[in-house]
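The following block contains a protein sequence and its predicted model.
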Amino acid sequence: MEKLTLALVSHGPLGAGRWGLEYITPRAIKDDELLVRMVATGICRADIHFGDFSITETATNPAAYYPRVMGHEGAGYVEQVGNSAEGFKPNDPVLLSFMSCGKCYNCEADHPAYCVKSFECNFLGERNVYYPDARRDDDPQVGIAGSFFGQSSFSSKAIVKSATVVNLDGLGVTHSDLPILAPLGCGVQTGAGAFTNIANVQPDHDVAVLGVGGVGMSAILAAAMIGCRTIIAIDNVQSRLEMAKSLGATHTVNTSDPNLDLVSKIFEFTDSRGVHTSLDTTGIQRLARQSWDFVRFQGKVLQAGLANSDAQWQVSMADHLITGRLIIGCLQGDAIPQVYVREMVSWYLAGKFPVDKLVRCYPAGEWQQALEDMQNGTTIKPVLLWPDQHTSRI
């Protein structure tokens, strides 16, 4: 078994100070798995949510348990390949994305983001994938869970399911590109895919994005690349709005204004038409519900955020019938990662999709600062760099 793998391990709620870096030992890989030497891992809010469960929740939620390794926006190089993992060889550069069963009706129809076993595949994980480096042979309570999103990439070496892996071999990516590209497998894919895949927005379309963190800013990049007529960024952090404007937003709205009439403001920006598509990344019911009101008839309301599991849209059937508006859940941009991630990489290399402007890298030892900067809005997309990186060109 591999040894001295540095990982960010959750032994309890983040808020209780139970996360920390330590050395762990991966078990042997299975036939459908790869061992990947991680270069970088993006931090997503899902890592925080699923790694910060209270003691009460661990008694009732099957996805809430400790100890475990989180992380699901990994980038690195293949070290070992399982017997049934086809299409990979040692030293292939790879990005990691989400997991799907590959067998349900949605997976077979090329919509793996909506796999009917998505919760089981991505959030339950697998116990006893790693072990503390200093474990005692007579101690049975030593297992550390992995396979969060099929990867658990908050680690310098990660055992990953082959279904999560996107091979970048042959694309001309350099080693220094990998930290920039790490978030493509989740946050960037979700935001960009919302407009390019789910809504199919066009150059003459008007769009709005509520919440311009990593997902929302990626949607702004996609809309700008497409050349949308009106791109409206909505947030309560002015620095984020200024960045959105620099990335292609034509208008911005700061929701911290106590006198704001958001619906009227959007109609003002669109000559009373409303937008063709809105993307809500906040999950805040009040904001999301207003997006229904400022989307034009037969427009699309995309939901990519969820702040409260009890939140509801509260749309009358009469309004739904008369307006023809669609409310669509947005998971992973409805992407096939092995296709879409490579496409996004090509956009980036061609200079059309500047995701580098969203990323700030931190040594793994500064993970707490990275989390703090993401929470307060200083950094849009923090990426952790793992030690022992190689500097060779791919």
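Sure thing, it's come through.

contacts, neighbours, all on C-alpha from now
OK.

how about the helices in the stretch 151-300 of the chain?
178-181, 187-193, 214-226, 238-246, 262-269, 285-294 (DSSP state H, counting those that start in this stretch).

So which elements touch the second one?
Put plainly, it is helix 187-193. Here helix 187-193 touches helix 214-226, going by 3 or more Cα pairs under 8 Å, 6 or more residues apart in numbering; DSSP states H and E.

angle of the helix it packs on against helix 238-246?
Relative orientation of helix 214-226 versus helix 238-246 (axes from the mean of the first three to the mean of the last three Cα atoms, to 10 degrees): 20 degrees.

Now do helix 214-226: everything it contacts.
With Cα atoms under 8 Å, 6 or more residues apart in numbering as the test, helix 214-226 has contacts from 187-196, 201-203, 207, 209-210, 231, 233, 244, 247-249, 279, 281, 352-355, 358, 380-381.

and the comparison structure, right after this:
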Amino acid sequence: MSQYTVPCKGIVAYSEHDWKFEDLLTREPHEDEFMVEMIATGVCHTDISGYGGIYPRVLGHEGAGRILRLGSKSLEKNFKPGDLVILSAASCQSCHYCTTGHPAYCTSHAAVTLHANDPNFVLAADPSRVIGGGYFGQSSFASPTPVKATCAANVSALVRNAHDLIAYAPLGCGIMTGAGAITHVARCTPSDVLAVVGLGGVGLAAICAAKHLGVQTIIAADLVPARVELARTLGATHGLHSAPAELEARGTDLQGAIRALTPGGRGATHVLDTSPSVVVLGACLEAVANNGTVLQVGVKPVGARLELDTLAHMVHGRRLVGVIEGDRDPVEALPELVRWCKEGFLPVEKLLRNYPVGEFAAAREAMEKGEVIKGVLVW
């Protein structure tokens, strides 16, 4: 008898650019999973770019929804049917990093996130056609869907109803990454000087976090002037239109323009690079002050290499730090971010545009063109 007994709908990625909304069948949850009815799912550039390169597959890793049923009684300590959950990245919960509070660096991270391809779905019209799932432990471009309990934070005590949960769906990836990079990796203080290069959801969340920490100098740089102005409303003290033509007209480059906005022209104590460009990453290193830190959250092309003057790097005491998921445990971080939203520290509503799930193509296109900060698919 077939294991695929649960009707669902999902966006199937047949290639990077070929996405289709399909009638599917899925399976019942395993012992370490529960079945979730999706309420909303954020669209991330990681989904759009198809990181992992596996097709066909159901993507989606910024889900929020309602638990329908548990896969085993062992989950009853933290979850029950009807609970509202925000989803993030799954982890093994048993390796050195998971047991010491750093599940973002789980030794199985790639296997349970980008490379996860469990046979979770089949096409309803052709049950012999298996579709991969389990992306980041959730594949939240489908509903209902089996979800790994390790990727879920229970927010039922903080969120009144399903409608309110929609605004919090994107917290589990980019926003957690940007905020955590500032609060838990850089650990910025009011006297620090922060520059944020790239003002998508990650960069803008970082600016909100820096403002919350009382950082007195926050420089926001982006190619799009409207995003720079939005960053100012969120707490940036300085804005920089960083389009190459704009910088050239001013007779400077990115690192020079950032340094010019820092006290004494010394450079930033921290630069958050959210861009996909290795050239930009190099400029960020030149923009930091002595003993400064570049936080790399932007995903560069596979195999890309950075040329570095190692003597200058040593003499100036610069640090280059890679950051995944803000080095946060979602169980702790996501309720905290919900509280930030409710208290006004993170006005997430300024970053979102909602789309009915059937309009996923429009949401994707708007994200690719930079017309929206974060598209959210509402089920």
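Arrived safely. Predicted, not measured: the structure shown is a model, and the values here were computed from it.

TM-score for this pair?
TM-score of the superposed chains, computed with TM-score structural alignment, normalised by the length of the second structure, equals 0.93; 368 aligned residues with a Cα RMSD of 1.5 Å.

thinking again about what came up before, so which of the contacts of helix 214-226 of the first structure are in strands?
Among these, the residues falling in strands (DSSP state E) are Val207, Val209, Leu210, Ile231, Ala233, Leu279, Lys381.

possible to save those residues as TSV with distance to Phe149 of the first structure and neighbour count?
Shown next, in TSV, are those (distance: Cα to Cα, whole Å; neighbours: other Cα atoms under 10 Å):
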residue	distance to Phe149 of the first structure	neighbour count
Val207	30	29
Val209	26	26
Leu210	26	27
Ile231	32	28
Ala233	29	29
Leu279	24	29
Lys381	19	28
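
Closest one of these to Gly51 of the first structure?
Closest approach between those and Gly51 of the first structure, by Cα to Cα: Lys381, at 18.1 Å.

out of the ones in strands among the contacts of helix 214-226 of the first structure, who's nearest Val9 of the first structure?
Lys381 (20.5 Å).

Would you mind finding the most buried of the helices of the stretch 151-300 of the first structure?
Comparing the helices of the stretch 151-300 of the first structure by mean neighbour count (mean count of other Cα atoms under 10 Å), helix 187-193 ranks first with a mean of 28.

Quick check: that one compared with the second structure, mean distance?
For helix 187-193 of the first structure, the mean deviation from the second structure after alignment is 0.5 Å (mean Cα distance after the TM-score superposition for the first structure).

And for that helix, what's in contact with it?
44, 214-223, 304, 330-335, 340-341.

Please apply the same query to stretch 160-173 of the second structure.
39-43, 61-66, 84, 86-89, 159, 325, 330, 334, 337-338, 348-349, 352, 374, 376, 378.

If any of the residues you listed are buried, give me the PyMOL selection for them.
In PyMOL syntax, the buried subset of these is picked out as below (16 or more other Cα atoms under 10 Å):
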select buried, resi 39+40+41+42+43+61+62+63+64+65+66+84+86+87+88+89+159+325+330+334+337+338+348+352+374+376+378
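
In a markdown table, list the ones in strands among the contacts of helix 214-226 of the first structure along with distance to Asp110 of the first structure.
Formatted as a markdown table, those follow (distance: Cα to Cα, whole Å):
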| residue | distance to Asp110 of the first structure |
| --- | --- |
| Val207 | 26 |
| Val209 | 26 |
| Leu210 | 28 |
| Ile231 | 29 |
| Ala233 | 31 |
| Leu279 | 23 |
| Lys381 | 28 |
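
Name the nearest of these relative to Ser118 of the first structure.
Leu279 (21.7 Å).

The closest one -> the second structure?
Applying TM-score structural alignment, one finds that Leu279 of the first structure aligns to Leu272 in the second structure.

Check Phe98 of the first structure too.
Under TM-score structural alignment, Phe98 of the first structure pairs with Ala89 in the second structure.

Check whether that match sits in a helix, strand or coil.
Classification of Ala89 of the second structure using DSSP: H, G, I helix; E, B strand; the rest coil returns coil.
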